[in-house]
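J.: dropping the sequence and predicted coords here.
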Amino acid sequence: MMTYQLPLFPLNTVLFPGMPLPLHVFEERYKEMVQVCLDEKRPFGVVLIRSGVAEGGPLANPYDVGCVAEIVEVQHLGNGRSFIMVIGRERFRILSLDNQQPYLVGQVEALPFQPEPQEQIEHLSNLLTPWLLEYLQFLAEMGQVEFDMSQVPTDIEEFVFLASAAIQLPQEEKQAILENEKASIILRELIKVYREEVSLLRLKPKSDQGIFSLN
């Protein structure tokens, strides 16, 4: 499989393919990284921090699997600072790290799903869909997300990543989902998680339901 170099942005959040992520870029090393990416019209990689901190201090130690982030919108704030909006693209696995730059650069390879029977994946997706729709309806009623049925993708891979991003889980658990190479395993786990979460939400008065986020 072909490998390539990718600047890395360690964060305390997991980015999934197809999902948006707004970022405030203010630290010197990441101002430089983002400017290089803008100048060269190239993406960077978002990786969850395994140890260390996102801001200041030594470069953080990331997990081995992340998501390519394409910059789709930039708002310059002066002094090199900016607000940027990125969209997750493909997953990647880090093969090696280069810390000679002020920011991390990884030698990476794409991480596609392993081939599986289409009928099996479609069946699992159909089982998950009603739970996902009911969960998103809860979010919409609480004003936490604007949602309509047309937003649910028909592409299986896009559907898997939307469902993975939408549910509230600890970031380490989302990372485990991101790393999984089989869509069937992810779908089975999500069916279980969504069933439990929706069942709890059905029992709670609306005033007691917490705050939700798509990330």
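T.: Thanks, I have the structure now.
J.: only C-alpha atoms from now on, for both contacts and neighbour counts.
T.: Noted.
J.: in the longest strand seen in the chain, what's buried?
T.: Assignment by DSSP state E gives strand 81-98 as the longest strand of the chain. Applying a neighbour-count criterion of 16 or more other CA atoms under 10 Å, one finds 81-82, 84-94, 97 buried in strand 81-98.
J.: quick check: the gap between residue 104 and residue 5.
T.: 10 Å (CA to CA, to the nearest Å).
J.: so for those two, which sits in the more crowded spot?
T.: Neighbours were counted for residue 104 and for residue 5 using other CA atoms under 10 Å; residue 104 has more, 22 against 17.
J.: circling back: right, and the pair among the buried residues of strand 81-98 with maximum separation?
T.: 81 and 93 (28.8 Å; CA to CA).
J.: which other helices and strands contact the longest helix belonging to the chain?
T.: Scanning the chain for the longest helix, with DSSP state H as the assignment, gives helix 118-141. If you count contacts as 3 or more CA pairs under 8 Å, 6 or more residues apart in numbering; DSSP states H and E, helix 118-141 packs onto helix 156-166, helix 183-203.
J.: neighbouring contacts of the very next helix or strand once past the shortest one?
T.: Looking back up the chat, that one is helix 156-166. Counting by DSSP states H and E, the next helix or strand C-terminal to helix 156-166 is helix 171-179. With CA atoms under 8 Å, 6 or more residues apart in numbering as the test, helix 171-179 has contacts from 12-14, 16, 48, 65-66, 91, 164-165, 186.
J.: adding mean neighbour count and distance to residue 70, write the helices and strands packed on helix 118-141 out as a markdown table.
T.: A markdown table is the format used below for those (neighbours: other CA atoms under 10 Å; distance: least, CA to CA, whole Å):
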| stretch | mean neighbour count | distance to residue 70 |
| --- | --- | --- |
| helix 156-166 | 20 | 16 |
| helix 183-203 | 17 | 23 |
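J.: one more to weigh against that first structure:
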Amino acid sequence: MSELNRVPLFPLETVLFPHTMIPLHVFEARYRELVVYCLEHDSPFGVVLIREGAEVGGGEVEPYEIGTLARIGRLRRLEDGRFHLLAMGEERFRIRRLHRGLTPYLQADIEPWRDFPPFSPEEQQALTQAVADAFTEFLRAALEPYGLRTSEIRLPDDPVMLSFAVAGTLQVSLPFKQYLLELQDTCERLRLLHIVLQEVAHAYETKPFDPDNWPGLFSNN
């Protein structure tokens, strides 16, 4: 991404993290136009959590300032003009200026939003290993009751990518997910995720796993 770029925005009631997938059913006319624009110009679009307003209905929305670029991967166009698509999160951005009324959908001038270099690489490496171990145990406890194997799962080695992969998987509140997305301190993101994973592990220890009644630990986003 260049230092300042203009992209179409898709405000949603979800938080998309880099390197994670998002399925979308696009049925509103304004967002059909957005999809067509992205396809014709080989352009990503920005996924932003809605701060105020509604996801559907055509009213104005106010998005959070930090979002994630998404690029269309698989796509199916339905006969009535709707789209089913799967998009991949790329890099984070910060909105510098919103543009309303230029197109049926929002546009924004954006700039990159990246993590700062770690103050202590040793601490970051230790947190990365701790989160990887805790997340692996989480996956084992959550999937093996369904007969699913976890031995072939390969987690990212990169601390930033691992933090996004874990954050995108866990079912936590949208404001907390947005906070994790906005953080530019990789260690702090990993530290918070490790706390959540420890709480999940404690829940498994104190309550037998029941697939029919478990509230759900995987994100629906």
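T.: Arrived safely. What you are looking at is a predicted structure, and each value in this text was computed from that prediction instead of being measured.
J.: picking that back up, identify the contacts common to residue 104 and residue 5 of the first structure.
T.: Residues touching both residue 104 of the first structure and residue 5 (CA under 8 Å, 6+ apart): none.
J.: ok, the residue nearest to residue 81 of the first structure when sequence neighbours are not counted - contacts?
T.: Distance criterion CA to CA, 6 or more residues apart in numbering; nearest residue to residue 81 of the first structure, sequence neighbours excluded, is residue 26 at 4.8 Å. By CA under 8 Å, 6+ apart, the contact set of residue 26 of the first structure is 80-82.
J.: so how far is residue 83 of the first structure from residue 26 of the first structure?
T.: Counting by CA to CA - residue 26 of the first structure and residue 83 of the first structure are separated by 9 Å.
J.: okay, and the common contacts of the two?
T.: Counting by CA under 8 Å, 6+ apart, residue 26 of the first structure and residue 83 have no contacts in common.
J.: need the helices and strands packed on helix 118-141 of the first structure in JSON lines with distance to residue 56 of the first structure, can you?
T.: Listed next are those as JSON lines, based on distance: least, CA to CA, whole Å:
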{"stretch": "helix 156-166", "distance to residue 56 of the first structure": "27"}
{"stretch": "helix 183-203", "distance to residue 56 of the first structure": "34"}
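J.: what's near enough to touch the counterpart of residue 131 of the second structure in the first structure?
T.: Under the alignment (TM-score structural alignment), residue 131 of the second structure maps onto residue 128 of the first structure. By CA under 8 Å, 6+ apart, the contact list for residue 128 of the first structure reads 187, 190-191, 194.
J.: any chance of those in TSV, with distance to residue 132 of the first structure too?
T.: As requested, the contacts of residue 128 of the first structure are exported to TSV (distance: CA to CA, whole Å):
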residue	distance to residue 132 of the first structure
187	11
190	9
191	9
194	7
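J.: list just the nearest of those to residue 145 of the first structure.
T.: Of all those, residue 145 of the first structure sits closest to residue 194, with 17.1 Å by CA to CA.
J.: what residue of the second structure matches up with that closest one?
T.: In the second structure, the residue matched to residue 194 of the first structure (TM-score structural alignment) is residue 197.
J.: please tell me I have it right and residue 113 of the first structure contacts residue 186.
T.: No - Residue 113 of the first structure lies out of contact with residue 186 (CA atoms under 8 Å); the separation is 10.6 Å.
J.: and the most centrally placed residue in the first structure, what does it touch?
T.: Centroid-nearest residue in the first structure, with CA atoms, centre = their mean: residue 15, separated by 1.7 Å. Applying CA under 8 Å, 6+ apart to residue 15 of the first structure gives the contacts 21, 46-47, 66-67, 88, 165, 215.
J.: next: residue 103 of the second structure.
T.: Residues counted as contacts of residue 103 of the second structure (CA under 8 Å, 6+ apart): none.
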